[in-house]
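Engineer: from the sequence below, what's the structure:
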Amino acid sequence: MELREHKSSFIAYKVLHVLVVATLIRQCVLGHFESVFFCVLTLLLLYVPSIVQVGLRIELPTTLEIIILCFIFAAEILGEISSFYVRVPGWDTMLHTVNGFLAAAIGFSLVVLLNSDERLTFDLSPAFMAVVAFCFSMTIGVLWEFFECGMDLVFHTDMQKDTILHAIYTVALDPTRTNTVVGVTGITDTAVNGESLGLGGYLDIGLLDTMKDLFVNFIGAVVFSIIGYFYVKSRGKGKVASKFIPSRKEEGRDYLKAEQEKALPPEAEGREGRPDEGA
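Structural biologist: Sure thing, here's the model as predicted:
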């Protein structure tokens, strides 16, 4: 019922679901079991927006739901299995920028939803809500980079993609040990244990990738924070922000509550909300 509520997001879900299942079958035939895991994970993640809506009884805007579904597919199926992270320049940068924008939207929405509860209502300024959204997004971005670094250190993955440099500046090469920066420029190759790696430059170990990811996350967070600021300033009249900010479900669309009421026996439903006769 939740999946079928919005026609456009339901079509997007079904198309992505079919593509993931087709990819899963292909990876099983090829015997790529790590890719099979990514496919199964993606199938589970595609249900998350609907589970969130039912469990938390909130309504996700159709635009936000479609972007989330496409983001999951782009990160897992295209990025990991189809190797777009390596084959398509800027793929990782694009996803991190979108992630910063979406995380800011989620942080902003949490404040809006909490503030719509009569028991927790505060008079929050537009600037404060924009700052909360920005900080929430940057925190998510930092935690993800922690995860990438941890995976690389513990499981020897390469989530922090390396960068080829042609110049390095470091105090580690200073023979005087006086904290003087020594520059090595015009680097055309890197050798490890006397063997050339054939990279055409020096191999950075992920620092620049991490900083780039955080920077584009920063850009995405700033963009939505500005949008959210004017949304609050205009008292909810912003057309762009409204496409990314969830709202509480209306009574007729609370499918979980409807199913729970159907499961109640007639006599229990009739007594619901009345005091115990023996009291």
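Engineer: all contacts plus neighbour counts: C-alpha atoms, from now on.
Structural biologist: OK.
Engineer: pretty sure D123 sits in a helix.
Structural biologist: No - under the criterion used here (DSSP: H, G, I helix; E, B strand; the rest coil), D123 is coil, not part of a helix.
Engineer: which ones are touching Q27?
Structural biologist: Going by Cα atoms under 8 Å, 6 or more residues apart in numbering, Q27 touches 33, 35-36.
Engineer: whoops, L113 was the one
Structural biologist: Counted by Cα under 8 Å, 6+ apart, L113 has contacts 246-248.
Engineer: all strands of the protein, in order?
Structural biologist: With DSSP state E as the criterion, the chain has strands at 58-59, 163-165, 167-170, 182-185, 191-192, 195-196, 202-204, 247-248.
Engineer: wait, which of the contacts of L113 is closest to L44?
Structural biologist: L44 lies nearest to P246 out of those, by Cα to Cα, at 21.5 Å.
Engineer: what residues does stretch 217-229 touch?
Structural biologist: Residues from elsewhere that reach stretch 217-229, judged by Cα under 8 Å, 6+ apart: 96-105, 108, 126-127, 129-131, 133-134, 137-138, 141, 240-241.
Engineer: and this one, so I can compare the two:
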Amino acid sequence: MRLLAPLWVALVLAALWAAWEGWWPLAAMSTLAAILSMAPILLASRYNIALPLPFLVATVVFIIASLIFGEVFDIYYRIWWWDMALHASSAVALGMIGFLFIYMLFEGDRFAAPPVAIAFLSFTFALSIGALWEIFEYAMDQSFGTNMQKSANDTMIDLITDAIGAAVGALAGFAYLKGRSAGLLGRLIRDFITLNRHLYAKGRSRDDK
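Structural biologist: So this is what the prediction gives:
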């Protein structure tokens, strides 16, 4: 929380300054970024979920990189791979989040459902969020005259990138269930489950090994 506080203060100050100067896109995106970056903490507190610090930092950085640098300062146009990198990283994260949520529904009992089934559901969860985001971009373009979609080709590239990233995140969860190393992604999954043992009660014995 203390590490993220300066970022939130900076976003609020940016929104106020932009509103004062009449730079409404920056004011709107800064406000939205502040709200979205605080949302995970508020939701986690509401449902008694502990979030690892790397997750919180990555969330804030991603939101700023996407909404402010990408949309307001047109980095999407200046750096060709910016959009692909953001879609890929968010899809990987969503694949892992999908896995953690679905695994949570089984209370950490890896015998309740096959690892392949949990990984597949994680993949579809992440890809569904990616598809909903593309619908959101279309709605924004049609309603407010923005250019979030860029082009039909860009939309397809985004969906393909989302599918690849979602598969990586889901496979990290699959590797965890199979007791294999998944590198950094595997450690992040293990850290989350360790911090939230009460949500994965049936898997405690496995995590303690």
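Engineer: returning to what we had before: need the strands of structure 1 in CSV with distance to R26 of structure 1 and mean neighbour count, can you?
Structural biologist: Output for these, formatted as CSV (distance: least, Cα to Cα, whole Å; neighbours: other Cα atoms under 10 Å):
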stretch, distance to R26 of structure 1, mean neighbour count
strand 58-59, 35, 20
strand 163-165, 32, 16
strand 167-170, 43, 13
strand 182-185, 47, 13
strand 191-192, 38, 10
strand 195-196, 37, 10
strand 202-204, 35, 17
strand 247-248, 39, 17
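Engineer: quick revisit: now the buried members of the contacts of stretch 217-229 of structure 1.
Structural biologist: Among those, those buried by neighbour count (16 or more other Cα atoms under 10 Å) are 96-105, 108, 126-127, 129-131, 133-134, 137-138, 141, 241.
Engineer: out of the residues you listed, list just those in helices.
Structural biologist: Counting by DSSP state H, the part of those found in helices is 96-105, 108, 126-127, 129-131, 133-134, 137-138, 141, 241.
Engineer: ok so, going back, can you redo the strands of structure 1 as CSV with distance to E80 of structure 1?
Structural biologist: CSV is the format used below for these (distance: least, Cα to Cα, whole Å):
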stretch, distance to E80 of structure 1
strand 58-59, 30
strand 163-165, 19
strand 167-170, 30
strand 182-185, 34
strand 191-192, 28
strand 195-196, 28
strand 202-204, 22
strand 247-248, 33
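Engineer: nearest to V154 of structure 1, of those strands?
Structural biologist: Nearest to V154 of structure 1, of the strands of structure 1 and by Cα to Cα, is strand 202-204 at 18.8 Å.
Engineer: which neighbouring elements make contact with that closest one?
Structural biologist: If contacts are counted by 3 or more Cα pairs under 8 Å, 6 or more residues apart in numbering; DSSP states H and E, strand 202-204 of structure 1 sits against strand 163-165.
Engineer: again, only using 10 Å
Structural biologist: Other elements packing on strand 202-204 of structure 1 under the criterion 3 or more Cα pairs under 10 Å, 6 or more residues apart in numbering; DSSP states H and E are strand 163-165, strand 167-170.
Engineer: centre-most residue in structure 1?
Structural biologist: Centrality entry for structure 1: nearest residue to the mean C-alpha point is N99, 4.6 Å, by Cα atoms, centre = their mean.
Engineer: now which residue in structure 2 aligns to it?
Structural biologist: Correspondence of N99 of structure 1 to structure 2, assessed by TM-score structural alignment: S90.
Engineer: isn't that match right up against A126?
Structural biologist: Yes - applying Cα atoms under 10 Å as the test, S90 of structure 2 and A126 come out as touching, 8.8 Å apart.
Engineer: between these two, which contacts overlap?
Structural biologist: 96, 162, 165-166, 169 (Cα atoms under 10 Å, 6 or more residues apart in numbering).
Engineer: for the residues you listed, which entry has the maximal number of neighbours?
Structural biologist: Counting neighbours by other Cα atoms under 10 Å, A166 comes out on top of these with 33 neighbours.
Engineer: what does it align to in structure 1?
Structural biologist: Under the alignment (TM-score structural alignment), A166 of structure 2 maps onto A221 of structure 1.
Engineer: quick one: contacts for the nearest residue to D162 of structure 2 once chain neighbours are set aside?
Structural biologist: Distances taken as Cα to Cα, 6 or more residues apart in numbering put A91 closest to D162 of structure 2, at 5.1 Å, once the chain neighbours are dropped. Contacts for A91 of structure 2 (Cα under 10 Å, 6+ apart) come out as 85, 97, 123, 125-127, 129-130, 159, 161-170.
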